[in-house]
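Colleague: Kindly generate the corresponding structure for this input.
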Amino acid sequence: MTVVTSIRREVLTLPAAELGPDNPLPPLRPLDETHRVDERDRDDLPADMARQLGHEPLRSLLPVRIRDGYGRTRAPRALAALVIENDRLRATVLPGLGGRVASLVHLPTGRELLHRNPVFQPANFALNGAWFAGGIEWNIGATGHTTLSCAPLHAALVPAPDGGVMLRLWEWERLRDLPFQVDLWLPDGSDFLYAGVRVRNPHEHPAPLYWWSNTAVPADHRVVVPAAQAWEFGPERRLRRVPVPSHDAQHPYATDHFYDLPDGRRRWIAALDAAGHGLAQVSTDVLRGRKRFVWGTGDGGRRWQEWLGGPGTGGYLEIQAGLARTQLEHVRLDARSEISWLEAYGPLSTAPQASPETVEERLAHALPRTTLDAAYAAWQSCADTAPGDLLATGSGWGALEVLRTDLKLPGTPFAESTLGEDQAPWRELLRTGTLPEPRRVRPPGPTLVAPHWRDMLETAPATPHTEYHLGVAQWHAGDRAQAVRSWERALPLAPSLWPLLRCLAVADQESGHHERAAERYADAFDDLCRERRDDGEAWTAAAAALGREALEALLRAGRAADARTAWEALPPATRGRGRFRLLEAELLLAEGRRAAARAVFADGFEVADLREGDDVLGRLWQRLGDEPLPRRYDFRMRPQNP
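Modeller: Next up is the predicted model:
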């Protein structure tokens, strides 16, 4: 019996934490980037790598918002899934969570080829916060996990190159303003899932481009690549060339190895278990880079893996494929141009501990290079095909840009019907030249900061609401003095003071005026507490976000009494969250109540949005005494100073 490839809807039920609301405060501070190369290393790098390391690194998250409203309480929740299946493979895709391929099962053997996370637990790993471990993810934007990690993508059925059906995922990436698509299909009888990827630059100017496809596989697998050397990037943040490490090489801390694949060699990477079974990823040559990431053998790495998946679920490592040799680089995408490639993911079996040459021979048999190249050529003729049945809906930001520019993007329609509440005021600005005032008192909506939107804000009537958004756009453009003037102009007539005072407080901090910043934060939080209308999601998120920043600023300025006042004004449910228990311990220590601060640690808490590489727990613990940091709080990813 012939089994025809099918795509169907399913529901994936997992123990899952809720994502919660986005942070309503615009992210004005510089990006907290841990992947910067030590300047001492640049002179020893190849010229093209050194150039791309400095090519337009991301400086700000705007216009994207931070996603930090999630917690650590998991309950069975239904996640919308799309399943692509033939008689050889079954791929489960989560369109509402960045198009993540959560599972890839080889049906004849029943083997799961990926690290399949048994829970959905957001953590602070994406550029804008919420991210989760496992599966295959599509990272676009800038160095790090994409801001779309936990965001919905558009998804629809499209005719496949072989006459069957494929799943198209697409969105508008807002950090770089680039539309992209990922087409997933399984030819009948194929052991490999194909992923055709295209990124377009529809603008009149070049754009920096970043892409890495990231696959999680079990930690006990060995990684095999056709390379003898790699660029190692470890906790010291030094980029240095090393021999390709063996599977048994031990790293106490999280480490990246970017493999230096020779020119002319086929682009592939494999992760195989002790018996020689596992997953191979291979692509056309445009996707040149390959990488292995390991968490390391230290307590911090083990704790992070438990944090992301739960105790006893097994660790994982990552194999990745990207446009550059390292993830520290951005490449140039010329104006009015596009780039595309084809990836394939499937099972591979070899003899145990087979050499890279032998593994490559097996891969050549399982998926000949000519077959992949022919599939890519065939897919290119389908890349512009209009999607058919719509299976999922992404954001309305692409539709707003299409409305503004009248762009023609065949294959990836951004329908006007997807415009929503967040886009409504900007659509009105585009139509009338005026940014409408909010219809009710509530936290401000997101700000658009690209030059064309900033120009429209500058020519719009100068209401306090418009001045607030204009200041954010000016700040993003680097014109900080003008941003401060815009916010200050808005203050006398603004019905809501706290959004403006908070922006001015950040500006004070960035210029080193911490006492004045603390004063403005105290005033801003007091104003928000008076203005707050209800206990709904929007106001609760605003109170938590501003309350946290105010507490941190007041403690930094040594104003413990004012910090206590702000603490008492927080809603009880907010004070019970792990991030605020940590702030409570810091506040108690500032008040001289060391024993009470230690008691907070003894009672136990979890900082749900703890950032990768952030040692705030360890630093505070050191101030409380000389005892070793309890394991439950040990997320340290770098060697400690003696």
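Colleague: contacts, neighbours, all on C-alpha from now
Modeller: Fine.
Colleague: Go ahead and confirm residue 133 touches residue 306.
Modeller: No - the pair residue 133 / residue 306 is not scored as a contact, 10.8 Å apart, by C-alpha atoms under 8 Å.
Colleague: Settle it for me: which of those two has more neighbours?
Modeller: Using other C-alpha atoms under 10 Å as the criterion, residue 133 and residue 306 rank with residue 133 on top: 26 against 15.
Colleague: Give me the distance between that one and residue 309.
Modeller: 7 Å (C-alpha to C-alpha, to the nearest Å).
Colleague: what do those two both touch?
Modeller: 117, 121 (C-alpha atoms under 8 Å, 6 or more residues apart in numbering).
Colleague: Break down the stretch 51-200 of the chain into its strands, ranges please.
Modeller: Assigned by DSSP state E, counting those that start in this stretch, the stretch 51-200 of the chain shows strands spanning 74-85, 89-94, 100-106, 111-112, 123-126, 129-131, 136-140, 154-159, 165-173, 178-185, 193-201.
Colleague: and the fifth one, what other elements does it pack with?
Modeller: Judged by 3 or more C-alpha pairs under 8 Å, 6 or more residues apart in numbering; DSSP states H and E, strand 123-126 is in contact with strand 129-131.
Colleague: Go through the strand it packs on and flag the buried ones.
Modeller: Neighbour counts over strand 129-131 (16 or more other C-alpha atoms under 10 Å) mark 129, 130, 131 as buried.
Colleague: Now for the first one: which residues touch it?
Modeller: The contact partners of residue 129, by C-alpha under 8 Å, 6+ apart, come to 66, 67, 68, 123, 147, 609, 611.
Colleague: swap in the last one?
Modeller: Residues touching residue 131, when contacts are defined by C-alpha under 8 Å, 6+ apart, comprise 121, 122, 123, 124, 125, 145, 149, 150.
Colleague: what's the helix or strand hosting residue 281 packed up against?
Modeller: Residue 281 belongs to strand 277-283 when elements are defined using DSSP states H and E. Strand 277-283 sits against strand 267-272, strand 337-349, with contacts defined as 3+ C-alpha pairs under 8 Å, 6+ apart.
Colleague: Deepest-packed of those strands, please.
Modeller: strand 267-272 (a mean of 26; mean count of other C-alpha atoms under 10 Å).
Colleague: next up, for comparison:
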Amino acid sequence: MVIVKTTVRRDVLTLPAAPLGPENPLPPLRPLREVHRPDERDKQDLPRDMARQLGHEPLRSILPVRVLDGYGRERTETELDTLVIENDRLRATVLPGYGGRVHSLLHKPTGRELLYRNPVLQPAGFALNGAWFSGGVEWNIGATGHTTLSCAPVHAAAVTAPDGGPMLRLWEWERLRDLPFQVDLWLPEDSDFLHVGVRVRNPHEKPAPVYWWSNIAVPEERRVLVPADEAWRFTYTGGLRKVPVPEVEGVDRTYPERGEHPADYFYDVPDGARRWIAAVDEDGHGVVQTSTDLPRGRKLFVWGSGRGGRRWQRWLTEPGAGGYAEIQSGLARTQLEHVRLDAEAEFSWLESYGPIAARPDRAHGDWRGARDEVAARLADALPREAVDAAYEAWLPHADAEPGERLATGSGWGALEVLRAGHKLPGTPFEESTLGPEQTPWLELLRTGAVPEPRKVAPPGPTLVSRHWRDMLETAPARPLTEYHLGVAQWHAGDRAQAVRSWERGLELAPSRWPLLRCLAFADQEEGHGERAADRYAEAFDDLCQERRDDGVAWTAATAALGREAITALLAADRPEAAREVWRRLHHTTREEGRFRLLDARICYAEGDLAAVRAVFDEGFEVADLREGAEILGELWTAATGGEPVPERYDFRMRPPAE
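Modeller: Predicted structure coming up:
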């Protein structure tokens, strides 16, 4: 038999994909709607450390990251760059342009795909900053939810593995928490298991909150097995309750299709027990993930069999494709927690992914027997001691300098390394990766001043960490500087000072609409709805007069500001002004589903219920509909006097009565 040595190579994957579109140029001054927040009363019955970590440093906003909401639902055949690591047993296909996600894990001897492999790449509004897609294994870092790197490039290179073969390293700078991290994919020559070494570092002089969950999509026609007899169940009504495993309310919830509504099950794996989770089909075949002991959490997410869950499943893929569930592994017991990482310290661990083959009668039998069966088959295939040994073998190689560069991520890490002089062996953030978005901040770092733009354009992204805020406060008080300073101050919680900075900038600003929009948002947050509406209308008028062309940047700015202005004007009960803004949008913008929804909302405010019904009957799709959003059903119900919501508009993730 010819043994294929482990290789790492570039390749191309062709998939029907919807383009991501441009970033939203308006700074996100509030967190996106949080649907993963438990009721305060639930915390009273939780373990003390869990209750403490539930409230540990929640996000103020997703700044400095921008929202990615410019995608649609028109998919075309698209070539995607991939990185492939394989031996004679496994082939892992990685998407470096999409957070380093493992798109496919193929067991070559059996021809079995171990993961749920989405046949399309369809962005949807599930990431903290918007665009996300389903399938494969994703690396979630930052804060509760899907990472802002879901649809962003990461750095990648080949590195020497512990056994002397090649290893694939992925790394980036996570900007919500200002932390560098790496993911090393190592596939020994004769192994059925892909080892994944993970390291998160805190190079700063103060502690940082850390969130990590490795999210594994699997076909939903599986049974999920884990060494636990209890779980914390979180539902979209906000409840967090301890429940038995496997049966809850007379239903075996370890079968994802048997639940009616979307829910999370965070399994209570006992201290000292081996960490693993598996999903097996009716024949006992499937995938298993195990790790060293640091990641204590294991989770199952199910969409459920209800209409809303089914609608989301179809929304994320193409007709005829099967549904999926998620099995996950994380640092904390639940995804509602953030773990403290001390100053100048790091977390590191090893995960292993591979096939499992259990006797079907036992895997689908009583809970104790099913767990014991999978645990025994895992022990045969990959003993716990072997995982610990692989971790110890990998750890000295975590600092190895990368060899051939295979993909390039963002320049934000290079900017932070230049600012602070961080020494990060193994994950170089090189000056060559700096780009146009970093240029004004590099000038601020080197000269102490924010450069005024050379041409009229929407302002670039704002950096908001304490170090950059301090530099902005001492920089010459030019209009663009005051704009950025106000955004940083708002993020820090100093709202009054942020408003003063924006007002100072407005006095001399050649471009007024970015500052007016920030002031309008501040008015809205403080409950001054009429003044907010006035300022939004003024900001939109100023933008329309200033815009230079119908290019991507200006069109994105007009759409984003128009959407906010219409919403504010409707909140102030001014449908005529909202309609005027809608009319001034570009005709292609008005045809987008999210603006068709705004059209229907304006019609409703105007009292024209027939027009609302006509918009729904004609059909539209709001591409960036957020997880948990119920606006479509609510508007339909209000406009029709309570008629049942059509299936195509029913995205509810909780029972209608709740």
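Colleague: Can you give me the TM-score here?
Modeller: Once superposed, the chains reach a TM-score of 0.99 (TM-score structural alignment, normalised by the length of structure 1), with 642 aligned residues with a C-alpha RMSD of 0.9 Å.
Colleague: related to what we said a few turns ago, how big's the offset between the strand holding residue 281 of structure 1 and structure 2?
Modeller: Strand 277-283 of structure 1 differs from its equivalent in structure 2 by a mean of 0.2 Å after superposition (mean C-alpha distance after the TM-score superposition for structure 1).
Colleague: isn't there a helix covering residue 599 of structure 1?
Modeller: Yes - counting by DSSP: H, G, I helix; E, B strand; the rest coil, residue 599 of structure 1 is found in a helix.
Colleague: That one pairs with which position in structure 2?
Modeller: Matched by TM-score structural alignment, residue 599 of structure 1 corresponds to residue 614 in structure 2.
Colleague: tell me, how many neighbours does its match end up with?
Modeller: As a burial measure, residue 614 of structure 2 scores 11 neighbours (other C-alpha under 10 Å).
Colleague: where along the stretch 1-150 of structure 1 do the helices fall?
Modeller: For the stretch 1-150 of structure 1, the helices defined by DSSP state H, counting those that start in this stretch occupy 47-53.
Colleague: Settle this for me: residue 520 of structure 1 is touching residue 503, isn't it.
Modeller: No - contact criterion C-alpha under 8 Å: residue 520 of structure 1 and residue 503 do not qualify, at 9.3 Å.
Colleague: Mind telling me what residue 304 of structure 1 corresponds to in structure 2?
Modeller: Using TM-score structural alignment, residue 304 of structure 1 sits opposite residue 312 in structure 2.
Colleague: repeat for residue 365 of structure 1
Modeller: By TM-score structural alignment, residue 365 of structure 1 lines up with residue 380.
Colleague: wouldn't residue 490 of structure 2 be in contact with residue 29 here?
Modeller: Yes - here residue 490 of structure 2 reaches residue 29: they are 7.3 Å apart, a contact under C-alpha under 8 Å.
Colleague: Just name the closest of the contacts of residue 131 of structure 1 to residue 428 of structure 1, please.
Modeller: residue 150 (28.3 Å; C-alpha to C-alpha).
Colleague: okay, now the closest one: neighbour count?
Modeller: 23.
Colleague: Distance-wise, check the residue nearest to it when sequence neighbours are not counted relative to residue 121 of structure 1.
Modeller: In this structure, residue 150 of structure 1 finds its nearest non-sequential neighbour in residue 97, 4.3 Å apart by C-alpha to C-alpha, 6 or more residues apart in numbering. Separation of residue 97 of structure 1 from residue 121 of structure 1 (C-alpha to C-alpha): 12 Å.
Colleague: Between the two, tell me which one has more neighbours.
Modeller: residue 121 (26 against 21).
Colleague: Run through the residues that contact the more buried one.
Modeller: Contacts of residue 121 of structure 1 (C-alpha under 8 Å, 6+ apart): 16, 17, 72, 74, 131, 132, 133, 308, 309.
Colleague: Which ChimeraX command selects the buried ones in those residues?
Modeller: Burial among those is assessed by 16+ other C-alpha under 10 Å; the matching ChimeraX selection reads:
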select :16,17,72,131,132,133,308,309
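Colleague: quick one, which of the strands of the stretch 51-200 of structure 1 is nearest to residue 584 of structure 1?
Modeller: The nearest among the strands of the stretch 51-200 of structure 1, by C-alpha to C-alpha, is strand 123-126 at 20.8 Å.
Colleague: Now find how far off-centre the closest one is within its chain.
Modeller: Distance of strand 123-126 of structure 1 from its chain centroid, counting by C-alpha atoms, centre = their mean, to the nearest Å, is 7 Å.
Colleague: Could you count how many residues lie near the match of residue 365 of structure 1?
Modeller: If you count neighbours by other C-alpha under 10 Å, residue 380 of structure 2 ends up with 10.
Colleague: so it, which of the three states?
Modeller: Of the three states, residue 380 of structure 2 takes helix under three-state DSSP.
Colleague: ok, now the one 5 residues further on?
Modeller: The three-state assignment at residue 385 of structure 2 reads helix, by three-state DSSP.
Colleague: how close does it get to residue 332 of structure 2?
Modeller: Distance of residue 385 of structure 2 to residue 332 of structure 2, given as C-alpha to C-alpha: 23 Å.
Colleague: Can I get the contacts of residue 131 of structure 1 in CSV including distance to residue 576 of structure 1?
Modeller: Converted to CSV, those look like this (distance: C-alpha to C-alpha, whole Å):
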residue, distance to residue 576 of structure 1
121, 19
122, 19
123, 18
124, 19
125, 23
145, 29
149, 27
150, 25
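Colleague: tell me the two of those residues that are most distant?
Modeller: 121 and 145 (15.2 Å).
Colleague: Now do the same for residue 128 of structure 2: its match in structure 1.
Modeller: Using TM-score structural alignment, residue 128 of structure 2 pairs with residue 127 in structure 1.
Colleague: What degree of burial does its match show, as a neighbour count?
Modeller: Using other C-alpha under 10 Å, residue 127 of structure 1 is surrounded by 25 other residues.
Colleague: dump the residue contacts of it.
Modeller: 61, 144, 145, 146, 147.
Colleague: how about those in JSON lines, adding distance to residue 291 of structure 1 and neighbour count?
Modeller: Output for the contacts of residue 127 of structure 1, formatted as JSON lines (distance: C-alpha to C-alpha, whole Å; neighbours: other C-alpha atoms under 10 Å):
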{"residue": "61", "distance to residue 291 of structure 1": "25", "neighbour count": "21"}
{"residue": "144", "distance to residue 291 of structure 1": "13", "neighbour count": "20"}
{"residue": "145", "distance to residue 291 of structure 1": "14", "neighbour count": "25"}
{"residue": "146", "distance to residue 291 of structure 1": "17", "neighbour count": "27"}
{"residue": "147", "distance to residue 291 of structure 1": "21", "neighbour count": "27"}
